[in-house]
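*Asks:* please find the sequence and the predicted model below.
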Amino acid sequence: MNIILLGPPGAGKGTQAQRLIDSQGMVQLSTGDMLRAAVKAGTEIGLKAKAVMDAGDLVSDEIVIGVVSERLEQPDVQASSGVIFDGFPRTSAQAEALDGLLAEKGMTLDAVIEMQVPDELLVGRIEKRAAETGGTRADDNAATLKKRLATYHKDTAPLVEYYRGTGKLRTVNGDQPMDDVTAAILDALAVSA
């Protein structure tokens, strides 16, 4: 089963991805982690990404798709029960590119889980996470979150309509206890823990 976790920053996507990894044997594909790994490994696509990142620019969709394509070929992904796309796609153009990539590889996207959490609650979550972790994440502050939320609503939220149109969108209330969110996701995917 291949899924996308979609939701604003602080919605709990990382936490829920880890729970799916543990209970379902899936592999999380985080584009940030994949880009860093490709750069470190010195792959052709990693070298392209490094040049762009070193210049302080955003990595192009073409490079991101290349990194995702390389990652889908890795043995752990091949041996898994499916993948969780986390942080990708972020735009409709990336969603269309992902559809094409999966089709090329004989794979399908089974579901898109939208984790809904009101913006005002996210600020409290981020501040709590920053306090618990000692601010280890540079983006764990209200000002950065507000900027990231604006970007999310502008660029990523339109994916909700894109995936609703494909019939793959499943919405869960992300503003409930973690175990309840996990149960709602598993129910939406029609699998058991």
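*Replies:* Looks like it arrived, so ask away.
*Asks:* from here on, contacts and neighbour counts on C-alpha atoms
*Replies:* OK.
*Asks:* mind listing the strands for the chain?
*Replies:* Ranges of strands in the chain, per DSSP state E, are 3-6, 27-30, 83-86, 111-116, 169-173.
*Asks:* give the buried residues for the second one.
*Replies:* To tie it back to what came earlier, the one meant is strand 27-30. For strand 27-30, burial by neighbour count (16 or more other C-alpha atoms under 10 Å) applies to Val27, Gln28, Leu29.
*Asks:* and the gap between the second one and Asp22?
*Replies:* Think Gln28. 11 Å (C-alpha to C-alpha, to the nearest Å).
*Asks:* any chance of the strands of the chain in JSON lines, plus distance to Arg148?
*Replies:* As requested, the strands of the chain are arranged in JSON lines below (distance: least, C-alpha to C-alpha, whole Å):
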{"stretch": "strand 3-6", "distance to Arg148": "14"}
{"stretch": "strand 27-30", "distance to Arg148": "17"}
{"stretch": "strand 83-86", "distance to Arg148": "16"}
{"stretch": "strand 111-116", "distance to Arg148": "16"}
{"stretch": "strand 169-173", "distance to Arg148": "20"}
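*Asks:* try it against this one:
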Amino acid sequence: MAAVIRLLRHSSSSLSFLSRSLSTAGVKETVKSQTYPQNPLPTAVIDPKSRNVQWVFLGCPGVGKGTYASRLSTLLSVPHIATGDLVREELSSGSSLGKQLAEIVNQGKLVSDEIIISMLSKRLEAGEGKGESGFILDGFPRTVRQAEILDEVTDIDLVVNLKLPESVLIEKCLGRRICSQCGKNFNVASIDVKGENGRPGISMAPLLSPPQCVSKLITRADDTEAVVKERLRIYNDKSQPVEDFYRGQGKLLEFDLPGGIPESWPKLLEVLNLDDLEEKQSVAA
């Protein structure tokens, strides 16, 4: 940990930027670990005027952290900071770091704490310059070491752990497509898993692209079955202890996705006590 802290302190302002950017007020009520929908959890009521939440989204690769974090970011008017996006931006930059990251990512391995912390610090510094407050972190922390570092500079309000069966995750990852022109994400997988052993079934319709994007769809280099399975294995080995870390702090909310966005989004808003807020914004619009 000391090596990472030294990295953050490579300039007199680096750790200061990280601390100040992660210091806004958010949900104050302690959240106990529960699973939804079996045990829906009424979390603290959020003041829609402040909206300075400090949340973390966890979940296996392909579960949809970015999708739901981005939607909540828009609803709550706080920045959605996805380390996966930071990595992809660096990959496309053609820098020496980008080439190093390409080798790591294409092998399905996790990017080192040092690199992630460095990129996150730069992102927070840029956000502070634009007056950002509050955040929803997606893809960070991925290790207990990272969670401990985050604890040193801020108080996380809530950690949402999105869950899907591994077979569904693999199918989703293999179906992902990106438009090389507009950069939007789509998915060609049509998932219909029957319920068994008392668990409900899961249905997810494809997220198809508009006609102008069809000929420009590409598959991520790391979305092969071998790499996806390796990423899931690494997640189970390295990142699940992070769930235990936040479970021990009473901040973990486990949310079993019941289906695609149409089925899951309203239920997620309900468990977060945000369904009224979306209704108010819809009426105002």
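*Replies:* Yep, it's here. Note that the coordinates shown come from a computational prediction; the quantities given were computed from them, not determined experimentally.
*Asks:* thinking again about what came up before, pick the one among the buried residues of strand 27-30 of structure 1 closest to Val172 of structure 1.
*Replies:* Of all those, Gln28 has the smallest distance to Val172 of structure 1: 19.2 Å, by C-alpha to C-alpha.
*Asks:* how about whichever residue in structure 2 pairs up with the closest one: what's its closest non-neighbour residue?
*Replies:* Using TM-score structural alignment, the partner of Gln28 of structure 1 in structure 2 is His80. Nearest residue to His80 of structure 2, sequence neighbours excluded (C-alpha to C-alpha, 6 or more residues apart in numbering): Ile136, at 4.9 Å.
*Asks:* again, but for Asp119 of structure 1
*Replies:* Taking C-alpha to C-alpha, 6+ apart as the measure, Asp119 of structure 1 lies nearest to Leu149, with 7.6 Å between them; neighbours along the chain are not counted.
*Asks:* wait, the one you found sits on Gly7?
*Replies:* No. The criterion here is C-alpha atoms under 8 Å, and Leu149 of structure 1 misses it with Gly7 at 10.0 Å.
*Asks:* the more surrounded of the two?
*Replies:* Using other C-alpha atoms under 10 Å as the criterion, Leu149 of structure 1 and Gly7 rank with Gly7 on top: 24 against 21.
*Asks:* returning to what we had before: under the alignment, what does the residue nearest to Asp119 of structure 1 map to in structure 2?
*Replies:* In structure 2, Leu149 of structure 1 lands on Leu232 (TM-score structural alignment).
*Asks:* any idea how far its match lies from Glu254 of structure 2?
*Replies:* Here Leu232 of structure 2 is placed at a distance of 18 Å from Glu254 of structure 2 (C-alpha to C-alpha).
*Asks:* again, but for Leu174 of structure 2
*Replies:* Distance, Leu174 of structure 2 to Glu254 of structure 2, by C-alpha to C-alpha: 25 Å.
*Asks:* of these two, who's got more company?
*Replies:* More neighbours surround Glu254 than the other of Leu174 of structure 2 and Glu254, with 24 against 19 (other C-alpha under 10 Å).
*Asks:* how about the more buried one, what's its partner in structure 1?
*Replies:* Taking TM-score structural alignment, Glu254 of structure 2 has Thr171 as its aligned residue in structure 1.
*Asks:* please apply the same query to Gln146 of structure 2.
*Replies:* Using TM-score structural alignment, the partner of Gln146 of structure 2 in structure 1 is Gln94.
*Asks:* wait, what's in contact with the residue nearest to Asp119 of structure 1?
*Replies:* Pro8, Pro9, Asp119 (C-alpha atoms under 8 Å, 6 or more residues apart in numbering).
*Asks:* how about the last one, what's its match in structure 2?
*Replies:* Asp119 of structure 1 is assigned Glu166 in structure 2 as its aligned equivalent, the criterion being TM-score structural alignment.
*Asks:* next: the first one.
*Replies:* Taking TM-score structural alignment as the alignment basis, one finds that Pro8 of structure 1 is matched in structure 2 by Cys60.
*Asks:* pull up the gap between that match and Ser282 of structure 2, please.
*Replies:* Separation of Cys60 of structure 2 from Ser282 of structure 2 (C-alpha to C-alpha): 31 Å.
*Asks:* excluding its backbone neighbours, what's nearest the match of Gln146 of structure 2?
*Replies:* Asp61 (6.4 Å).
*Asks:* same deal with Glu125 of structure 2?
*Replies:* The nearest residue in space to Glu125 of structure 2 (C-alpha to C-alpha, 6+ apart) is Phe17, at 5.5 Å.
*Asks:* trace the one you found over to structure 1, please.
*Replies:* By TM-score structural alignment, Phe17 of structure 2 lines up with nothing in structure 1.
*Asks:* contacting residues for Phe17 of structure 2?
*Replies:* By C-alpha under 8 Å, 6+ apart, the contact set of Phe17 of structure 2 is Ser121, Leu124, Glu125, Glu128.
*Asks:* next: Pro266 of structure 2.
*Replies:* Asp275.
*Asks:* corresponding residue for Asp222 of structure 2 in structure 1?
*Replies:* In structure 1, Asp222 of structure 2 lands on Asp139 (TM-score structural alignment).
*Asks:* what about that match, distance to Asp179 of structure 1?
*Replies:* Going from Asp139 of structure 1 to Asp179 of structure 1 by C-alpha to C-alpha gives 26 Å.
*Asks:* repeat that for Glu114 of structure 1.
*Replies:* According to C-alpha to C-alpha, Glu114 of structure 1 stands 16 Å off from Asp179 of structure 1.
*Asks:* who has more neighbours, these two?
*Replies:* A side-by-side neighbour count of Glu114 of structure 1 and Asp179, using other C-alpha under 10 Å, places Glu114 first with 24 against 11.
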